[in-house]
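Visitor: just a sequence and a predicted model for now, questions to come.
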Amino acid sequence: MTEPSEGRGHRAARDTRKQVLLRLDPAVHEALRRWAADELRSTNAQLDYLIRRALREAGRLPSGARPPARRGRPPAAGAEGEAPDAPERDGE
């Protein structure tokens, strides 16, 4: 008998980023927004960066944690004949 977790639907749920409702003091939110803008990040990306850094410094970042999302827009599918997640090649 197969486990329900082996189905395609479970993988999609596991691969989805989790949503969290966060209530912040308006002054803290504004400071975070300005800091994110200074770093050329969205407020969400800045929070992700800060939480990951805090977890890493505390030795609590799980080894299975995926790397943070790459900055900028994802490449268009099929751009220049490469898959969207294909690594860039030097000298070609």
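Guide: Sure, I can see it. A quick note: this is a predicted structure, and the numbers were derived from the prediction, not measured.

Visitor: only C-alpha atoms for contact and neighbour calcs from this point on.
Guide: Fine.

Visitor: buried residues in stretch 44-57?
Guide: 45-46, 49, 52 (16 or more other CA atoms under 10 Å).

Visitor: now these in TSV, with distance to Gly59 and secondary structure?
Guide: Shown next, in TSV, are the buried residues of stretch 44-57 (distance: CA to CA, whole Å; DSSP: H, G, I helix; E, B strand; the rest coil):
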residue	distance to Gly59	secondary structure
Ala45	21	helix
Gln46	20	helix
Tyr49	15	helix
Arg52	10	helix
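
Visitor: can you lay out those as CSV showing distance to Leu22?
Guide: Putting the buried residues of stretch 44-57 into CSV (distance: CA to CA, whole Å) gives the following:
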residue, distance to Leu22
Ala45, 14
Gln46, 14
Tyr49, 16
Arg52, 16
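
Visitor: next up, a structure to set beside the first:
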Amino acid sequence: MAEKKRFLLRIDPKVYDALEKWAEDEFRSVNAQIEVIIKKALKDSGRLKKSGKSNENEED
């Protein structure tokens, strides 16, 4: 498996709380939820091509 890039994210506590609840509702970690949201936004904007591979935590 390819290594993932790490970075620090500063986020408003109210936004984090909402994101945490959303992730919990979908049985994901906050990190996985953020990645799903970003990937969807990138695909929707045409900035990320849809690959043939999928991850069990991704929504394609």
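Guide: Great, that's in hand. Keep in mind that what you see is a predicted model, and the values were worked out from it rather than measured.

Visitor: nearest to Ala27 of the first structure among the buried residues of stretch 44-57 of the first structure?
Guide: Set against Ala27 of the first structure, the nearest of the buried residues of stretch 44-57 of the first structure by CA to CA is Gln46 (16.1 Å).

Visitor: which one of the buried residues of stretch 44-57 of the first structure is nearest to Ala36 of the first structure?
Guide: Among the buried residues of stretch 44-57 of the first structure, and counting by CA to CA, the member closest to Ala36 of the first structure is Gln46, at 5.4 Å.

Visitor: and whatever residue of the second structure lines up with Arg53 of the first structure, how far is that from Pro13 of the second structure?
Guide: Using TM-score structural alignment as the criterion, Arg53 of the first structure maps onto Lys40 of the second structure. Noted for Lys40 of the second structure: a distance of 23 Å to Pro13 of the second structure, by CA to CA, to the nearest Å.

Visitor: what's the answer for Gln33 of the second structure, then?
Guide: Look at Gln33 of the second structure and Pro13 of the second structure: by CA to CA, they are 16 Å apart.

Visitor: tell me the spacing between the most centrally placed residue in the second structure and Arg6 of the second structure.
Guide: The centre of the second structure sits closest to Glu35, judged by CA atoms, centre = their mean, with a distance of 1.7 Å. According to CA to CA, Glu35 of the second structure and Arg6 of the second structure sit 12 Å apart.

Visitor: now Ile34 of the second structure
Guide: For Ile34 of the second structure, the distance to Arg6 of the second structure equals 13 Å [CA to CA].

Visitor: how about Ala18 of the second structure?
Guide: Taking CA to CA as the measure, Ala18 of the second structure falls 22 Å from Arg6 of the second structure.
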